[in-house]
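Student: after the sequence you'll find the predicted model.
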Amino acid sequence: MKKIERAEKLVQNHLNTFRCPICHQDYIKLTGNTLVCAEGHTIDFNRHGYLHFLNTQGTTEYDRLMFLSRRRLLEAGLFKPIIEEVNSLLPTSPQSILDVGTGEGTPLAQLAALRHHQDFYVGFDISKPGITLATQLDIDAFFCVADLRQLPFADQSFDTVLELFSPSDYREFNRVLKENGRLMKVIPNGDYLLELRHLLYGDQDQHYHYDNSKVLKLFKQHYPDAEQIPIRYQFNLPHELVTDMIKMTPMSWGRDVHQPTGDDLENLTSITVDVSLLVAKKSN
């Protein structure tokens, strides 16, 4: 089955999951490649097999090359323990799962490979290059370009909202979560990618250290009963992926970033992954 045919079938089977971002009315039919809402607004599948729900191009600083670097590292297992922990906390029954800021889609694909359930997966991002790459994955999921602040999904559509290292809109998350649905958010801790941070910046630079207290405080304001699960491990970095490690993160974009020497790259053999998995029930 072609990508566009697979995507159209998923949308047709879950039509009530989607709503028009213009008028917020339900989509009522899929005619050919065109999705039509109750007010007559339409949106077409493109040749890559995804829907573009933005009124703009959806471009970001995250380009195709950056996403390819990220994919190579994730396929090598950079976030594997995180995905395994997420999977361990999900029910074994079929779930509808929304992946916020899915990027090129590898974490969602890895989660699907672990579960072997009849789940319904949706991943969205503002980046067209990321979503275009995501549609190339061998996963039975639907991907789209969409706005975090105005999600093109109906109220109470998802059992789980998953968010790895992305911005949040808790009001929208609560809207699209089902009753008793859960939000699972991964945030960096102080030692996340510590070796890379110290390689690229001096100890007086703000990027040399990381403090997640503001992000954590805001999350707990919305979800005071949330569980915080620490996940920390060392990822052995293959030499051929050292350059990808630097390219995959905006950390390398700073004004005062150091240019690593050949010796620096040779010595970068292990990376600290230090994160918190925040798990919360839908708040009212």
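Tutor: Structure's in. What do you need? Numbers count the residues shown, from 1 in each chain.
Student: all contacts plus neighbour counts: C-alpha atoms, from now on.
Tutor: OK.
Student: count the neighbours of E5 for me.
Tutor: When neighbours are counted by other C-alpha atoms under 10 Å, E5 registers 14.
Student: same thing with T272?
Tutor: 17.
Student: go on, Q110?
Tutor: 19.
Student: ditto for the one 3 residues further on
Tutor: The number of residues packed near A113 is 12, by other C-alpha under 10 Å.
Student: now it: how far from L183?
Tutor: 20 Å (C-alpha to C-alpha, to the nearest Å).
Student: give me the contact list for the helix or strand hosting R72.
Tutor: Assigned by DSSP states H and E, R72 belongs to helix 64-75. Around helix 64-75, the neighbours that count as contacts under C-alpha atoms under 8 Å, 6 or more residues apart in numbering are 80, 103-104, 106-107, 129-130, 133, 241, 244-245, 247-249.
Student: of the residues you listed, which belong to helices?
Tutor: Among these, the residues falling in helices (DSSP state H) are 80, 106-107, 129-130, 133, 244-245, 247.
Student: other SSEs contacting the helix or strand containing M184?
Tutor: Taking DSSP H and E as the criterion, M184 maps to strand 177-188. Applying 3 or more C-alpha pairs under 8 Å, 6 or more residues apart in numbering; DSSP states H and E, we find strand 177-188 packed against strand 158-164, strand 270-281.
Student: return the most buried member of those.
Tutor: Highest mean neighbour count of the helices and strands packed on strand 177-188: strand 158-164, a mean of 23 (counted as mean count of other C-alpha atoms under 10 Å).
Student: for it, packing partners?
Tutor: Packed next to strand 158-164, using 3+ C-alpha pairs under 8 Å, 6+ apart, are strand 96-100, strand 177-188.
Student: re the thing from before, among the contacts of helix 64-75, which pair sits farthest apart?
Tutor: Farthest-apart pair in the contacts of helix 64-75 is K80 and P129; separation 23.0 Å (C-alpha to C-alpha).
Student: who's in contact with L30?
Tutor: Contacts of L30 by C-alpha under 8 Å, 6+ apart are 8, 12, 36.
Student: just these now: which is nearest H48?
Tutor: So of the contacts of L30, ranked by how close each gets to H48 (C-alpha to C-alpha), first place is E8, at 11.4 Å.
Student: neighbours around F235, how many?
Tutor: 18.
Student: where does it fall, helix, sheet strand or coil?
Tutor: strand (DSSP: H, G, I helix; E, B strand; the rest coil).
Student: gap between the closest residue to it other than its chain neighbours and P260?
Tutor: Excluding its sequence neighbours, the residue lying closest to F235 (C-alpha to C-alpha, 6 or more residues apart in numbering) is I271, at 5.2 Å. In this structure, I271 and P260 are 16 Å apart, going by C-alpha to C-alpha.
Student: comparison target below:
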Amino acid sequence: MLKKIDRSALFLKENTALFQCPLCHETVTNKEKALICPNKHRFDLSKKGTLYFLDRQIKTEYDNQMFAHRGAMIKSGMYQPLIEQLAIFCDNEQVLDVGCGEGSFLNALAEKTSLQPSVGFDISKEGVYLATNQPQPLFWCVADLTKLPFADQSFSTILNIFSPSNYQEFDRILKPGGKVIKVVPRSHYLKELRAAFYPDEPEKQQYSNVQVVEKFKQMYPKVERSQVTYVFDVPKAQRLSLLEMSPLEWGVDPERKAALQKAPIEQITIDLDVLIGKK
């Protein structure tokens, strides 16, 4: 079995054309487990088989623990109806997963479909390092949404689940006729968790992503929109992970969190918009 770095080196050798230098936008060549541009910007594979495309160190609030709990919830089946729907649009596509985190969504799609060589990236090094543990033969890198290290017209599908967008860059790297799949939480998403975390703060229990949806519709007027809504029975083994899987947990009173750990939530509402726009 190949080491992570050797598996990634093989991916780079076969798919160098997917990438460009994010600093000067020149084409890159593959040399000695690295990508190098004509201006001598060099990006070396880490021992874990990832590329780091940032020009500075960035520390995010998303840590290993949160990503691990998020991955546990995805693997528990919490998002299975969503994954089933996404698989229809990703089969035989070359997918870029924007804000991939620990890679659970892209890995799940690779298990269900026949993906072309696909890539996940995140600005969080912690998440990308965890993604290298995913079993499917995917490539992972650390990159900035505003300076994507990918060549023009290099991907047929962009996956944008619970993460920010950069539509100018999306259009640049999409192949003609390519599509953006954006998954946006609706108002009842994780409502039980919000109510449990912030019972005396109704403003934190309600929110709207209308502006996000409207912006997408402006960019892709012929948008296809569908709703995915259901109640998920949280497996007992994952109930503590539910409390730790999202930024919702960051501002919770420690005493309230301790009480929820003793009597965790057993059911959770998933309420999502799936938006599909074509270039």
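Tutor: Perfect, I can see it now. These numbers were taken from a predicted model, which means no experiment stands behind them.
Student: ok, back up a step: post-alignment, the strand holding M184 of the first structure versus the second structure, mean distance?
Tutor: Superposed on the second structure, strand 177-188 of the first structure shows a mean distance to its aligned partners of 0.3 Å (mean C-alpha distance after the TM-score superposition for the first structure).
Student: residues in the second structure aligned with that strand?
Tutor: Matched against the second structure by TM-score structural alignment, strand 177-188 of the first structure falls on residues 174-185.
Student: what's the answer for stretch 237-246 of the first structure, then?
Tutor: Taken onto the second structure by TM-score structural alignment, stretch 237-246 of the first structure occupies residues 234-243 there.
Student: now do the end-to-end distance for that stretch.
Tutor: 11 Å.
Student: related to what we said a few turns ago, any idea which of the helices and strands packed on strand 158-164 of the first structure is most buried?
Tutor: Compared across these, strand 96-100 shows the largest average neighbour count, a mean of 22 (mean count of other C-alpha under 10 Å).
Student: who's in contact with that one?
Tutor: Identification of contacts with strand 96-100 of the first structure by C-alpha under 8 Å, 6+ apart yields 108, 119-125, 148, 157-164, 166.
Student: quick one on the thing from earlier: okay, the helices and strands packed on strand 177-188 of the first structure in a markdown table with distance to S96 of the first structure next?
Tutor: Listed next are those as a markdown table, based on distance: least, C-alpha to C-alpha, whole Å:
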| stretch | distance to S96 of the first structure |
| --- | --- |
| strand 158-164 | 5 |
| strand 270-281 | 15 |
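Student: right, and the ones you listed - which one's nearest H207 of the first structure?
Tutor: Once these are compared by C-alpha to C-alpha, strand 270-281 is nearest, at 15.8 Å.
Student: alignment lookup: D205 of the first structure to the second structure.
Tutor: Matched by TM-score structural alignment, D205 of the first structure corresponds to P202 in the second structure.
Student: and that match, how many residues sit next to it?
Tutor: Around P202 of the second structure there are 11 residues (other C-alpha under 10 Å).
Student: so who does it touch?
Tutor: Listed by C-alpha under 8 Å, 6+ apart, the contact set of P202 of the second structure is empty.
Student: do you know how far it is from K257 of the second structure?
Tutor: From P202 of the second structure to K257 of the second structure the distance is 17 Å (C-alpha to C-alpha).
Student: before we move on, the earlier item: hmm, R232 and the residue nearest to F235 of the first structure touching each other?
Tutor: No - using C-alpha atoms under 8 Å, I271 of the first structure is not in contact with R232; the gap is 10.6 Å.
Student: residue contacts, the residue nearest to L45 of the second structure when sequence neighbours are not counted?
Tutor: Distances taken as C-alpha to C-alpha, 6+ apart put L51 closest to L45 of the second structure, at 5.1 Å, once the chain neighbours are dropped. Neighbour list for L51 of the second structure: 43-45, 140-142 [criterion: C-alpha under 8 Å, 6+ apart].
Student: how close does L51 of the second structure sit to C100 of the second structure?
Tutor: 14 Å.
Student: now do L2 of the second structure
Tutor: Applying C-alpha to C-alpha, the value for L2 of the second structure to C100 of the second structure is 23 Å.
Student: ditto for T229 of the second structure
Tutor: For T229 of the second structure, the distance to C100 of the second structure - C-alpha to C-alpha - is 22 Å.
Student: who are the contact partners of the residue nearest in space to the middle of the second structure?
Tutor: By C-alpha atoms, centre = their mean, the second structure has its centre lying nearest to C100, at 2.4 Å. C100 of the second structure makes contacts with 106, 120-122, 127-128, as judged by C-alpha under 8 Å, 6+ apart.
Student: try P264 of the second structure
Tutor: So P264 of the second structure contacts 239-240, 243 (C-alpha under 8 Å, 6+ apart).
Student: now for the equivalent of Q95 of the first structure over in the second structure, how many residues are close by?
Tutor: Matched to the second structure by TM-score structural alignment, Q95 of the first structure sits across from E93. Using other C-alpha under 10 Å, E93 of the second structure has 19 other residues around it.
Student: contacts only, for E93 of the second structure.
Tutor: Neighbours of E93 of the second structure in contact, by C-alpha under 8 Å, 6+ apart: 114-116, 156-157.
Student: now with 7 Å, please.
Tutor: 115-116, 156-157 (C-alpha atoms under 7 Å, 6 or more residues apart in numbering).
Student: rewinding a little: now which of the contacts of C100 of the second structure would you call buried?
Tutor: 106, 120-122, 127-128 (16 or more other C-alpha atoms under 10 Å).
Student: does T34 of the first structure touch N46 like I think?
Tutor: No - applying C-alpha atoms under 7 Å, one finds T34 of the first structure not in contact with N46, separated by 9.7 Å.
Student: any idea how far R72 of the first structure is from the nearest residue to T42 of the first structure once chain neighbours are set aside?
Tutor: Of all residues not flanking T42 of the first structure in the chain, V36 sits nearest, at 4.6 Å (C-alpha to C-alpha, 6+ apart). The spacing between V36 of the first structure and R72 of the first structure, counted by C-alpha to C-alpha, is 37 Å.
Student: who's more crowded, the two?
Tutor: Taking other C-alpha under 10 Å, V36 of the first structure and R72 do not tie; V36 has more neighbours (19 against 16).
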